[in-house]
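Asker: Structural data only, the sequence is not supplied:
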C-alpha cells in the first residue's frame, strides 16, 4: 500500500505541542492503546474455555452453547453505531474509558451469574462485549492515524499482535483456573459454575484500574482530515465507498471464521479420531491456536511494510482454506496441527481488512470504523451456524463453513491488490 499518501485523520496533541502523526512522539500513545488491545484479546479468548465448560454444566447442544458467542459478538452489531455517536460526543479517550468501565461491569456480573443460571451468564457476556465494542470503535482509528498512512496496516498488525498475546494467555489461564478446578470432585452444576467467579472479578478490577490510568494519560486528539478518496469512489456517507462495504463483509466473515474455529477447537480435539483430549488438556492447544496468530502478526508487521497488503491477505486466505480442508478430511496429528496453523494465517487478516476498508474515507472515518466494528457480529452468526452444522453433521464436517468464509477474504484481498496496481 505504498501509494497511500494521506492519513484518514489527523492526530493533534492535546497541549498543542509535540509531534504530529507519524513522528516519534506517537510511541507513548501507541503503547497505551496497545494495552487495550491486549486486554480485550485476553477477555475474548476466555470464551473458548467457557463454552465447553458451560455446555457440560448445563447439558447444552452445540447451538445452545454457541449462544455465548451469539450474545458476545451480537453486542458489536447492537452497540457499534451508538458507540460511534458516543465517541463523537465525548471524544476517543473518554470513550475508551467508558468502554473499560462497562466491560468491568460485565465481568462483575459473572459473580451473580454463577448462582443464577445460564441466562444471566449470557447477559453478562453481552454487557462485557458492549464495553469491548466501545473500545474497538475508539482504539482502531487511533492506531491508523498514529503514523504514516502507508504503514497503517503494518502498525495495526503490530498492535493486533499484542491482542493475540492476550488471546494466547487467556485460554491457558482459563484452563488452569476454570477447567482444572471444574474437573475436580464438586457438588453439582452450581459449584462448577462458581469456578468463573475469581478470574472474572480479577478482570473487573484490572479493567477499572486501567480505566483510571487511561483517563489520566495524555493522548493526541483525533480530528477528521481531508483524505483523498479512492478513484471512482462516491461521496455522501461511508456506505457510498464500495471498498468499505466489501471490507465490512470481509470483517464479518473473518471474525466469524476465527471465532468459530476457536469456539469448537476444544470439542474438535476431543473427537476420538482427532486427539481424544479432555477439555482441560485441549485448552492448552487453544493457546497454541491464538499464539500462532500472535507470531504471524509480528512477522506481518515487518513483511507488510514491503509487500502489498492485498496480496498478503489473499495468500493467507488461500493457505487457511487448504489447512481447514486438511482438518476436515484428515485425522490424528495432521488434522490437529492443520487447524492450529490456521491461527498463523489469521494473523494479518483483521488489521489488514480494517485499514484497507478505512482508507480514503476522510470525514467518514469514524462512521466507517463503527460500520466495521458492527460487522464483527460475524462472530455471533457464523459460530451459531456452525453449531447447527455440528449438531446435524458432526464437529469435524462443520469446519467447512469457516473454509467458505476464507474464500470471500481471498476474493477481497485479490481485488484490493488489483485496485492498487491500477493506481
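Answerer: Looks like it arrived, so ask away. Predicted model only: the values in this text are computed from it and were never measured. Residues are numbered from 1 along each chain as shown.

Asker: contacts, neighbours, all on C-alpha from now
Answerer: Noted.

Asker: Next, the buried residues of the lengthiest helix in the chain.
Answerer: Longest helix in the chain, counting residues (DSSP state H): helix 27-58. By neighbour count on 16 or more other CA atoms under 10 Å, the buried set for helix 27-58 is 29-30, 32-55, 57.

Asker: for the closest residue to residue 84 other than its chain neighbours, what are its contacts?
Answerer: Closest residue in space to residue 84, ignoring its immediate chain neighbours: residue 370 at 5.6 Å, by CA to CA, 6 or more residues apart in numbering. Residues near residue 370 by CA atoms under 8 Å, 6 or more residues apart in numbering: 80-81, 83-84, 137.

Asker: re the thing from before, what packs against the longest helix of the chain?
Answerer: With contacts taken as 3 or more CA pairs under 8 Å, 6 or more residues apart in numbering; DSSP states H and E, helix 27-58 sits against helix 62-65, helix 67-90, helix 118-145, helix 152-174, helix 188-193, helix 242-270, helix 279-303.

Asker: residues in contact with the fifth one?
Answerer: This points to helix 188-193. 54, 57-58, 114-115, 181-182, 186.

Asker: Moving C-terminal from that helix, which element do we reach first?
Answerer: helix 197-216 (DSSP states H and E).

Asker: picking that back up, redo the contacts of residue 370 as a markdown table? Include neighbour count and distance to residue 205.
Answerer: Formatted as a markdown table, the contacts of residue 370 follow (neighbours: other CA atoms under 10 Å; distance: CA to CA, whole Å):
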| residue | neighbour count | distance to residue 205 |
| --- | --- | --- |
| 80 | 28 | 24 |
| 81 | 23 | 27 |
| 83 | 27 | 23 |
| 84 | 24 | 26 |
| 137 | 30 | 22 |
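
Asker: Dump the residues you listed to TSV, plus distance to residue 283.
Answerer: Compiled in TSV, the contacts of residue 370 are given as follows (distance: CA to CA, whole Å):
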residue	distance to residue 283
80	30
81	34
83	33
84	35
137	30
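
Asker: what's the most distant pair in those?
Answerer: Distance extremes for the contacts of residue 370: the farthest pair is 81 and 137 at 8.9 Å, using CA to CA.

Asker: One more to weigh against that first structure:
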C-alpha cells in the first residue's frame, strides 16, 4: 500500500472514531430524558411510581426483544446502515414524544403514545448498540478493548448529562409544577434532543458515504446465536449486563424523588434534577474518563470487581443511612457505575469462544433483564419507601463483583481471524494498536 493510501486510510479511521463517539453521545442524550422526567410524567398523567417506572423499563424490554434479530441484521446490512438507521429511529422517536405529550388527546391515549415513542427511541438505541459496541471493541488490539469502549461510554455519559440537564431545565425547572407547564417542558426537551440527533445523523451520513462500514461478504453467516446461548461465559456476561443496566437505570430513575425528601437532602425537584445530572451521571462521566487511563494499566476484571464492591457499600449507605450521608452515598454510585458496562462487555466477548457478533447480540438482548430489576425497585419504593429501594441494586452489584472475580481467572480466547477483526473500508482495523 502506498503512502497516499495509508494516509487516506488513517483519515478514514479517524473519521470513523469521531463519528462513533458522537453516536454514543446521542444515545445517552435521548435515552436519559425519559427516566429523568418521571417526576414530571407522574404529574402530567397522574401516575403512581410503579406506573411511571414503565418509562424506564419499557425501553429495556424493547432492546432485549430486538437485539438477537439485530445481531443477524448487522451481518446482512453492515454497521454503516445499522448506525444510520438507528440514528434515524431515535430522531423520529424524539419528535413522536413531542407530539404525544402535546397532542389534544385524553391522558391515557397520550401516555400510550408517549410509551410507543420511547419504544421507538429504544429500538434505535438497540440498533446502534449492537453495531457500535462491537465496532469499538474491534477497532484495535484486544488488550485495550476495555479502555476503548470505556472512552466511547464516557461520551455516552456526556450525552446523559446533557439530556438530564435539558429535561431538568425545561420540565422540572418550570415556575409552576402544573400538568400543562410540565408537558410543555417535556415536549421542548425532546424537541431539542431530536434536533441534535438529526445533526449527528447528517454528519454520520457524510462520513459513511465512503469512510466506513462492515463488509457484508466477510461477515455473512458469522452470527450463529446458538453458539452464544451455548457458551456459559457469554450467559454469565449477559447476566452481568442485565444486573448493571437494571441497577444503574433504576437508581437514576428514583434519585430525584429520593433527594427531594426532607429526610435526605430536602432539595426542590429542579435542584434534585441538577444533582442527578452533575453528580450521578457526571460521576459516571468522570469515572469513565479516568477508567480509560486506568484500564490501560491494570487488569479490567480487577477494576470491575473494585467498582462493584464500591457500589455495594454506597448502596448500603443510601438504604440504611439518612440525611446527607444517604443522599451523597446514592450520588456516588454513578462513579462506581462508570466502567461496568464496557468491562463486562469486553471481557465477555474476549473470554467466550462463541463468535463475537453473536455474543454482542446476546449482551444487547440481556439489557431487557434490567427491566425486572427496575420493576422490582418501583414496587419496593411504593410499598417500603425510596431508601429500601437501594437494597435491590446493592444485591445486583454484589453479583457483578462475583462475575468480576471469575473473569479475573479466565484467559482470553483466540478466535478465528474472520471473527476477531472488523473488516471495513479502512482495512483490518483490529490489527492496529
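Answerer: Now that the structure is in, tell me what you want to look at. Since this is a predicted model, take the numbers as computed values, not measurements.

Asker: Give the equivalent position in the second structure for the residue nearest to residue 84 of the first structure.
Answerer: Structural alignment (TM-score structural alignment) places residue 370 of the first structure against residue 361 in the second structure.

Asker: same deal with residue 245 of the first structure?
Answerer: Using TM-score structural alignment as the criterion, the counterpart of residue 245 of the first structure in the second structure is residue 235.

Asker: Most tightly packed of the helices and strands packed on helix 27-58 of the first structure?
Answerer: helix 152-174 (a mean of 26; mean count of other CA atoms under 10 Å).

Asker: What range does that one cover in the second structure?
Answerer: Going by TM-score structural alignment: helix 152-174 of the first structure matches residues 145-167.

Asker: Give me the mean distance between that stretch and the first structure.
Answerer: Superposing on the first structure and averaging over aligned pairs (mean CA distance after the TM-score superposition for the first structure), stretch 145-167 of the second structure comes out at 1.0 Å.

Asker: Might you calculate how far that stretch sits from the centre of the chain?
Answerer: Relative to its chain's centre, stretch 145-167 of the second structure lies at 8 Å (CA atoms, centre = their mean, to the nearest Å).

Asker: try stretch 268-275 of the first structure
Answerer: On CA atoms, centre = their mean, the centre of stretch 268-275 of the first structure falls 26 Å from the chain's centre.

Asker: now stretch 323-330 of the second structure
Answerer: Using CA atoms, centre = their mean, the offset of stretch 323-330 of the second structure from its chain centre is 25 Å.

Asker: Check stretch 203-214 of the first structure too.
Answerer: With CA atoms, centre = their mean, you get 20 Å for stretch 203-214 of the first structure.

Asker: and it, which stretch of the second structure?
Answerer: By TM-score structural alignment, stretch 203-214 of the first structure lines up with residues 193-204 in the second structure.

Asker: quick one: buried residues of that stretch?
Answerer: 193-194, 196-198, 200-201, 204.

Asker: residues in contact with residue 376 of the second structure?
Answerer: Counting by CA under 8 Å, 6+ apart, residue 376 of the second structure has contacts residue 392.

Asker: That one -> the first structure?
Answerer: Using TM-score structural alignment, residue 376 of the second structure pairs with residue 385 in the first structure.

Asker: Kindly calculate the angle that whichever strand or helix holds its match makes with helix 67-90.
Answerer: In this structure, residue 385 of the first structure sits in helix 378-393 according to DSSP H and E. For helix 378-393 of the first structure against helix 67-90, the angle by axes from the mean of the first three to the mean of the last three CA atoms, to 10 degrees is 170 degrees.

Asker: Quick one: closest of the helices and strands packed on helix 27-58 of the first structure to residue 414 of the first structure.
Answerer: Of these, nearest to residue 414 of the first structure by CA to CA is helix 242-270, at 12.1 Å.

Asker: Quick check: chain neighbours aside, which residue is closest to residue 335 of the first structure?
Answerer: In space, residue 335 of the first structure is closest to residue 327, 4.0 Å off (CA to CA, 6+ apart).

Asker: Counterpart of that neighbour over in the second structure?
Answerer: Counting by TM-score structural alignment, the partner of residue 327 of the first structure is residue 318.

Asker: what's the burial count for its match?
Answerer: The number of residues packed near residue 318 of the second structure is 29, by other CA atoms under 10 Å.

Asker: Please verify my assumption that it contacts residue 333.
Answerer: No. Residue 318 of the second structure lies out of contact with residue 333 (CA atoms under 8 Å); the separation is 9.6 Å.

Asker: which residues in the first structure does stretch 17-36 of the second structure match up with?
Answerer: Counting by TM-score structural alignment, stretch 17-36 of the second structure pairs with residues 30-49 of the first structure.

Asker: what's in contact with that stretch?
Answerer: 68-69, 132, 135, 139, 142-143, 146, 159-160, 162-171, 174-175, 179, 214, 262-266, 283, 286.

Asker: Next, the match of residue 327 of the first structure: secondary structure please.
Answerer: helix (DSSP: H, G, I helix; E, B strand; the rest coil).

Asker: for it, what are its contacts?
Answerer: 325-330, 387, 390.

Asker: And for residue 208 of the first structure?
Answerer: So residue 208 of the first structure contacts 100-101, 104 (CA under 8 Å, 6+ apart).

Asker: and if we set it to 10 Å?
Answerer: The neighbours of residue 208 of the first structure, taking CA atoms under 10 Å, 6 or more residues apart in numbering as the test, are 97, 100-105, 214.

Asker: Could you dump the residues you listed into JSON lines with secondary structure and distance to residue 321 of the first structure added?
Answerer: Formatted as JSON lines, the contacts of residue 208 of the first structure follow (DSSP: H, G, I helix; E, B strand; the rest coil; distance: CA to CA, whole Å):
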{"residue": "97", "secondary structure": "helix", "distance to residue 321 of the first structure": "38"}
{"residue": "100", "secondary structure": "helix", "distance to residue 321 of the first structure": "36"}
{"residue": "101", "secondary structure": "helix", "distance to residue 321 of the first structure": "38"}
{"residue": "102", "secondary structure": "helix", "distance to residue 321 of the first structure": "37"}
{"residue": "103", "secondary structure": "helix", "distance to residue 321 of the first structure": "34"}
{"residue": "104", "secondary structure": "helix", "distance to residue 321 of the first structure": "37"}
{"residue": "105", "secondary structure": "helix", "distance to residue 321 of the first structure": "38"}
{"residue": "214", "secondary structure": "helix", "distance to residue 321 of the first structure": "40"}
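
Asker: Save these as JSON lines, and put in distance to residue 126 of the first structure too.
Answerer: Supplementary listing: the contacts of residue 208 of the first structure in JSON lines, determined by distance: CA to CA, whole Å:
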{"residue": "97", "distance to residue 126 of the first structure": "18"}
{"residue": "100", "distance to residue 126 of the first structure": "14"}
{"residue": "101", "distance to residue 126 of the first structure": "14"}
{"residue": "102", "distance to residue 126 of the first structure": "10"}
{"residue": "103", "distance to residue 126 of the first structure": "9"}
{"residue": "104", "distance to residue 126 of the first structure": "12"}
{"residue": "105", "distance to residue 126 of the first structure": "11"}
{"residue": "214", "distance to residue 126 of the first structure": "23"}
